[in-house]
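Colleague: need a 3D model of the following:
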Amino acid sequence: MVGALPGESSHYGNSESGPSRSSQDRPEDGGRWYFSRKEIEENSPSRRDNIDLKKEMYLRKSYCTFLQDLGMRLKVPQVTIATAIIFCHRFFIRQSHVKNDRRTIATVCMFLAGKVEETPRPLKDVILVSYEIMHKKDPAAAQRIKQKEVYEQQKELILLGERAVLATLGFDLNVHHPYKPLVEAIKKFKVAQNALAQVAWNFVNDGLRTSLCLQFKPHHIAAGAIFLAAKFLKVKLPSDGEKVWWQEFDVTPRQLEG
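Modeller: Sure, this is the predicted structure:
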């Protein structure tokens, strides 16, 4: 058993134990990381360890909030934070919360995301800031983590966690986000571009706290965010002749309404 963070009895699982994907799924398009809502809600490793859906949703939002705070304090771009969150989602669709400390895994995912998105932060900085957030109610935490013994213990946890995350992800660190297709589409609309982009961007960020990225591809999420933003702002999206805007995203009106 790998040492857990204070207050949490956890260890790391290395075997993939979540919903399985067909061999027909293509790794290059991320097919291995898409699941039905039923698979996510009923067949997760955490469910088999007696964590109910409501609790798992809380844990998911908890590590997303942690990563948003960690990323902002480390001054990394939102895309890096989003990548870290997706790594975490993918890890916990394969591994149980019972056996893995979510904050340690989240810290690992931020460290990896920084490297993947070419916005790396030194491991020491990631560990120090992460520890301070974990113990934000403890005024002495900021000084305690600077003690060599405490720091080395945390470093060992993160390095062990990194191996577990990489093994669970199958070293697949390829992530695409809805941001680019969203912005490119809105540029073509020529109506309320700034407001539409901002609201749609916020919807994408809100969606990160859910399992949407495990159910839908980035361009589908982008289309949904634009659709919701237009409804929120009461903006009529333009159509070009017989081709309407959503056809570009390979979605149907029924999917958008759903």
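Colleague: C-alpha only now, for contacts and for neighbours.
Modeller: Noted.
Colleague: so which helix or strand takes in Glu132?
Modeller: helix 123-134 (DSSP states H and E).
Colleague: let me fix that, I meant to ask about Ala84.
Modeller: Assigned by DSSP H and E, Ala84 falls within helix 78-94.
Colleague: mind giving me the packing neighbours of that helix?
Modeller: helix 45-48, helix 53-73, helix 102-116, helix 148-168 (3 or more C-alpha pairs under 8 Å, 6 or more residues apart in numbering; DSSP states H and E).
Colleague: which of the ones you listed is buried the deepest?
Modeller: Mean neighbour count (mean count of other C-alpha atoms under 10 Å) peaks for helix 102-116 among those, with a mean of 24.
Colleague: contacts for it, please.
Modeller: With C-alpha atoms under 8 Å, 6 or more residues apart in numbering as the test, helix 102-116 has contacts from 5, 59, 63, 66-67, 71, 76, 80-81, 83-85, 87-88, 120-121, 123, 126-127, 130, 134, 157-159, 161-162, 165, 173.
Colleague: quick one, that helix and helix 53-73 angle?
Modeller: Interaxial angle of helix 102-116 relative to helix 53-73 (axes from the mean of the first three to the mean of the last three C-alpha atoms, to 10 degrees): 50 degrees.
Colleague: what angle separates helix 102-116 from helix 123-134?
Modeller: Using the same axes, to 10 degrees, helix 102-116 lies at 150 degrees relative to helix 123-134.
Colleague: isn't Phe203 right next to Phe227, touching?
Modeller: No - shown here, Phe203 and Phe227 do not form a contact pair, counting by C-alpha atoms under 8 Å, at 10.2 Å.
Colleague: what's near enough to touch Leu59?
Modeller: Leu59 sits next to Arg102 when contact means C-alpha under 8 Å, 6+ apart.
Colleague: separation between it and Asp240?
Modeller: 44 Å (C-alpha to C-alpha, to the nearest Å).
Colleague: re earlier: buried stuff in the helix holding Glu132?
Modeller: For helix 123-134, burial by neighbour count (16 or more other C-alpha atoms under 10 Å) applies to Leu123, Val126, Ile127, Leu128, Val129, Ser130, Tyr131, Glu132, Ile133, Met134.
Colleague: one more sequence to fold, the one below, so I can look at both together:
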Amino acid sequence: YSGVEYEQYAFLNRATGPYWWAYWAMMSCNVFSPQFMWFKKLRTSIMFSFFISIVVNIGMWFERFVIIVTSLHRDYLPSSWTMFSPTFVDIGIFIGTIGFFFVLFLLYARTFPVIAQAEVKSILKSSGERYKKLREAGKPLYKIEKMNVLTVKEEPITDDVLMGEVVPAKDNDQSVSELLSSIGTFDSATQKPDDLKKIKGVGPQMEATLNDIGIFTFAQVGRMTKREYDLLDSITESFPGRAQRDDWAGQARLLSSKNTNK
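Modeller: Below you'll find the predicted structure:
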């Protein structure tokens, strides 16, 4: 990579030197053979993919051979140049690694799931033949079930339901009167309505619902107790317990005191 003549010679020696066959075997196995995987028919074949994986493994062995042997057989001193000849130790290590691999593989093979051949054949007979006949007849291998369409009739929105919140019903006059007698009534001539939306849990629609009941001020909401909360829930019939859970009365008293201080 640096352009040094020694590096250039080492590279050319690998491709054209005495061990050229190892270099080109490495290139053929690791570079050229995987190019067949560009073809969909070949890369989707299990047997061909297995064959290519074996070829690549062989190429990886040649890669180690090229890295070690061709780098050592031509040293900087010509007097140390030599050819590699494996000893019985090298051959023994090579055979031992292969044997060790098969030992581990066979130990793992003892845990393979056992499937009875008769069971496999029965499955193939019951399922495979059907698809073969459909394919020969030119019929689709799948069937789309007809779906029953369920028609839902939309009911008109009435006055008692609006935006998910219930408007006080017409027959709740007694409950409304009882609620207002406890928390007080609103006099539009002498009082000014408050922005009830400042209370957590009160939105625009709920504020409109409270106004329809006759609740306009923080002072009215601040006088609510558990009894008034229950009356309010029975009138609105929406989100029972929310007013007490969010402590509307406590929030209203706090907001009312802030308005008084201003």
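Colleague: TM-score of the superposition?
Modeller: Remark: TM-score between the superposed chains equals 0.23 [TM-score structural alignment, normalised by the length of the first structure]; 96 aligned residues with a C-alpha RMSD of 6.0 Å.
Colleague: okay, strands next: where are they in the stretch 101-250 of the second structure?
Modeller: Listed in chain order, the strands of the stretch 101-250 of the second structure (DSSP state E, counting those that start in this stretch) span 161-162, 165-166.
Colleague: just name the most buried of the ones you listed.
Modeller: Taking mean count of other C-alpha under 10 Å, strand 165-166 is the most buried of the strands of the stretch 101-250 of the second structure, at a mean of 16.
Colleague: correct me if wrong: Ser49 of the second structure contacts Leu42.
Modeller: Yes - using C-alpha under 8 Å, Ser49 of the second structure is in contact with Leu42, at 7.5 Å.
Colleague: so between the two, which is more surrounded?
Modeller: Ser49 (16 against 13; other C-alpha atoms under 10 Å).
Colleague: before we move on, back to that, what angle sits between the helix holding Glu132 of the first structure and helix 148-168?
Modeller: Using the same axes, to 10 degrees: helix 123-134 of the first structure against helix 148-168 is 100 degrees.
Colleague: which helices and strands does the following helix or strand past helix 123-134 of the first structure pack with?
Modeller: Heading C-terminal from helix 123-134 of the first structure, the first helix or strand you meet, by DSSP H and E, is helix 141-144. Applying 3+ C-alpha pairs under 8 Å, 6+ apart, one finds that helix 141-144 of the first structure makes contact with helix 123-134.
Colleague: what does the helix it packs on contact?
Modeller: By C-alpha under 8 Å, 6+ apart, helix 123-134 of the first structure touches 66, 69-70, 73-74, 103, 107, 110-111, 141-142, 145-146, 151, 154-155, 158.
Colleague: go through the helices and strands packed on helix 78-94 of the first structure and name the closest to Lys38 of the first structure.
Modeller: helix 53-73 (11.2 Å; C-alpha to C-alpha).
Colleague: and the angle from that closest one to helix 78-94?
Modeller: 150 degrees.
Colleague: can you get me a residue count around Gln198 of the first structure?
Modeller: Counted with other C-alpha under 10 Å, the neighbours of Gln198 of the first structure add up to 14.
Colleague: now the helices for the stretch 51-200 of the second structure?
Modeller: Taking DSSP state H, counting those that start in this stretch to define them, one finds helices in the stretch 51-200 of the second structure at 88-109, 117-136, 173-183.
Colleague: could you dump those helices into a markdown table and include distance to Ser257 of the second structure and mean neighbour count?
Modeller: As requested, these are exported to a markdown table (distance: least, C-alpha to C-alpha, whole Å; neighbours: other C-alpha atoms under 10 Å):
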| stretch | distance to Ser257 of the second structure | mean neighbour count |
| --- | --- | --- |
| helix 88-109 | 78 | 11 |
| helix 117-136 | 79 | 11 |
| helix 173-183 | 17 | 15 |
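Colleague: closest one to Gln251 of the second structure among those helices?
Modeller: helix 173-183 (15.3 Å).
Colleague: list the helices and strands the closest one packs on?
Modeller: Contact here means 3+ C-alpha pairs under 8 Å, 6+ apart; on that basis helix 173-183 of the second structure packs against helix 226-236.
Colleague: for the helix it packs on, buried residues please.
Modeller: Glu228, Tyr229, Asp230, Leu231, Leu232, Asp233, Ile235, Thr236.
Colleague: which one of those residues is nearest to Glu129 of the second structure?
Modeller: Nearest to Glu129 of the second structure among the buried residues of helix 226-236 of the second structure, with distances taken as C-alpha to C-alpha, is Thr236, at 65.9 Å.
Colleague: hmm, that closest one is touching Val166, no?
Modeller: Yes - counting by C-alpha under 8 Å, Val166 is a contact partner of Thr236 of the second structure at 5.5 Å.
Colleague: need the residues touching each of the two.
Modeller: With C-alpha under 8 Å, 6+ apart, Thr236 of the second structure and Val166 have common neighbours Thr209.
Colleague: before we move on, the earlier item: can I get the strands of the stretch 101-250 of the second structure in TSV with distance to Val56 of the second structure?
Modeller: Below are the strands of the stretch 101-250 of the second structure laid out as TSV (distance: least, C-alpha to C-alpha, whole Å):
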stretch	distance to Val56 of the second structure
strand 161-162	71
strand 165-166	70
